[in-house]
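# just coords:
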C-alpha cells in the first residue's frame, strides 16, 4: 500500500505522522510519500518505506536524475520535525482553528467539503462567480487560493482557505467576516 501524507503529515495522528498513524495502519503501509512544502515549511518531498523503495531508487528516472535538497531546506525540515515532535499542542491549536473557520463558513451557508481539515475548500459553482468572490476577498484583505478546472472538477471552482496554528482567533474571525460581507 502507498499512502500520500502530503496534507496529513504533521497534522494527524498521535505524534503527527499522518493519516496512516491516525487510523492505525502504519504496519500495512509499504511506501509513504509526502511533501516538505506544507507542515515542514520547505521545498521538496520524500518517499520512505520497505524494500519496495528499491524499485523506486533504481527504476524511477525522476529519482535517478533528481539533485539533493539544499542544506538550508534540510535544516528547515529538521527544525519543523523537532517542532512537530516537541509541541503536540500545536496540532490541537491547528485543528481548533480549522474547526472554527469551518463552523463559521458553514453557518454562513457556504458549501464546504464533508470533512474538516486545515485546508477548508469553499465550493463555488461557476468560474465567473469564483473569480468574483476571490477578487472581493482580496479587496477585503483575505487571500485564499483560487482553484479552477482542470485542477478542480469541471463546472466547479474552489476557494481553498488554509489555516495554521499561528493564526489567532481574531484572524479567523476576520476571514469569516469577509465571507459574511460577501453574503450581504
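Thanks, I have it. Predicted model, so just to flag it, every value in this text is computed and none were measured.
# switch to C-alpha atoms for all contacts and neighbour counts from now on
Will do.
# Skip the chain neighbours and tell me the closest residue to residue 32.
residue 3 (4.9 Å; CA to CA, 6 or more residues apart in numbering).
# Below is an additional structure, to be compared with the one above:
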C-alpha cells in the first residue's frame, strides 16, 4: 500500500503533478470502496486518477480522471486514445457496477473475508505473498521455469492462475497471481490451498 499522504506532500512541495493509478483499489479499498485515495482522504491533492474497469467493475478498458483541460488535451494528443477502437455497448455495464459499489456494500465485506482467508491460508502453508493489500494475491516463486510448472499443476487441479514473469517483474521475482472474488466459497478457497500444497510438493515453491 503506497504511503500516499507522504507522496502527496513531497509531490506538491516540488510543484509536480500527482498521478494515482488505483487499479487494484477501486471497489475494494476504503470505507466505501473508493480506493487508496479515500483511505487517505486525499481526493483534492491528487491531480490525476487512472485505473482499470477489468477488476472490481467487471468490464474491459480503463479510465483517466482529471481536470476538464487535461481530459481535452488527452483526447486530442494521446496516441493511445486516438488510435483505440470504440468500446462496445457492453461498457455501459460499468455505470451499473459503480452504482452497485454503493448499493450493495456487503460484497466488499465478503470479498475481504475471502482475501483474508486465502492470504492467511497461503502464509500458513509457507508461501510468500509479499505485502499485498488488495484482492490480487501473488505467490512469489522466483524462477521462471518453476513458476510455469506450478501454473501448469494448478491448472490441472482446476485452479486458474496467472504466471507473472519478466519483463512484468524482475527476472528472479516470477510469481503466480490470483484475483479473489466475493462469490468464491470457502470450498473454492480450500481447493486453491490444497492445490498449492500439492504443487509445492512437486516443484518446491516454499523454503520449508
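Great, that's in hand. On a predicted model such as this, the values are computed, not experimentally measured, just so you know.
# And the TM-score between them?
Once superposed, the chains reach a TM-score of 0.92 (TM-score structural alignment, normalised by the length of the first structure), with 183 aligned residues with a CA RMSD of 1.5 Å.
# Quick one: map the residue nearest to residue 32 of the first structure onto the second structure.
Matched to the second structure by TM-score structural alignment, residue 3 of the first structure sits across from residue 20.
# Near its match, how many other residues are there?
Neighbour count of residue 20 of the second structure, defined by other CA atoms under 10 Å: 19.
# so how far is residue 117 of the second structure from it?
Residue 20 of the second structure is 28 Å from residue 117 of the second structure, where distance means CA to CA, to the nearest Å.
# Repeat that for residue 192 of the second structure.
In terms of CA to CA, residue 192 of the second structure sits 11 Å off from residue 117 of the second structure.
# Leaving out chain neighbours, which residue sits closest to the residue lying farthest from the centre of the first structure?
Distance from the C-alpha centroid of the first structure, by CA atoms, centre = their mean, peaks at residue 58 (30.2 Å). Distances taken as CA to CA, 6+ apart place residue 64 nearest to residue 58 of the first structure, at 7.1 Å, with adjacent residues excluded.
# now for that neighbour: what does it line up with in the second structure?
Match for residue 64 of the first structure (TM-score structural alignment): residue 82.
# thought that match was touching residue 73?
No - counting by CA atoms under 8 Å, residue 82 of the second structure does not reach residue 73; the two are 11.5 Å apart.
# if we can go back for a sec, number of nearby residues for the residue nearest to residue 58 of the first structure?
Neighbours of residue 64 of the first structure under the rule other CA under 10 Å: 11.
# again with residue 191 of the second structure
Counted with other CA under 10 Å, the neighbours of residue 191 of the second structure add up to 15.
# so how far is residue 198 of the second structure from it?
11 Å.
# can you check residue 165 of the second structure too?
For residue 165 of the second structure relative to residue 198 of the second structure (CA to CA), the value is 22 Å.
# Same question for residue 8 of the second structure.
Distance of residue 8 of the second structure to residue 198 of the second structure, computed by CA to CA: 44 Å.
# Specify which residue of these two has the higher count of neighbours.
Between residue 8 of the second structure and residue 198, counting by other CA under 10 Å, residue 8 is the more crowded of the two (19 against 16).
# Next, the buried residues of the helix or strand that contains the more buried one.
Assessed by DSSP states H and E, residue 8 of the second structure sits inside helix 4-13. By 16 or more other CA atoms under 10 Å, the buried positions in helix 4-13 of the second structure come out as 4, 8, 11.
# Would you check the span in the first structure matched by it?
Under TM-score structural alignment, there's no match for helix 4-13 of the second structure.
# before we move on, what about stretch 166-183 of the second structure?
Counting by TM-score structural alignment, stretch 166-183 of the second structure corresponds to 149-166 in the first structure.
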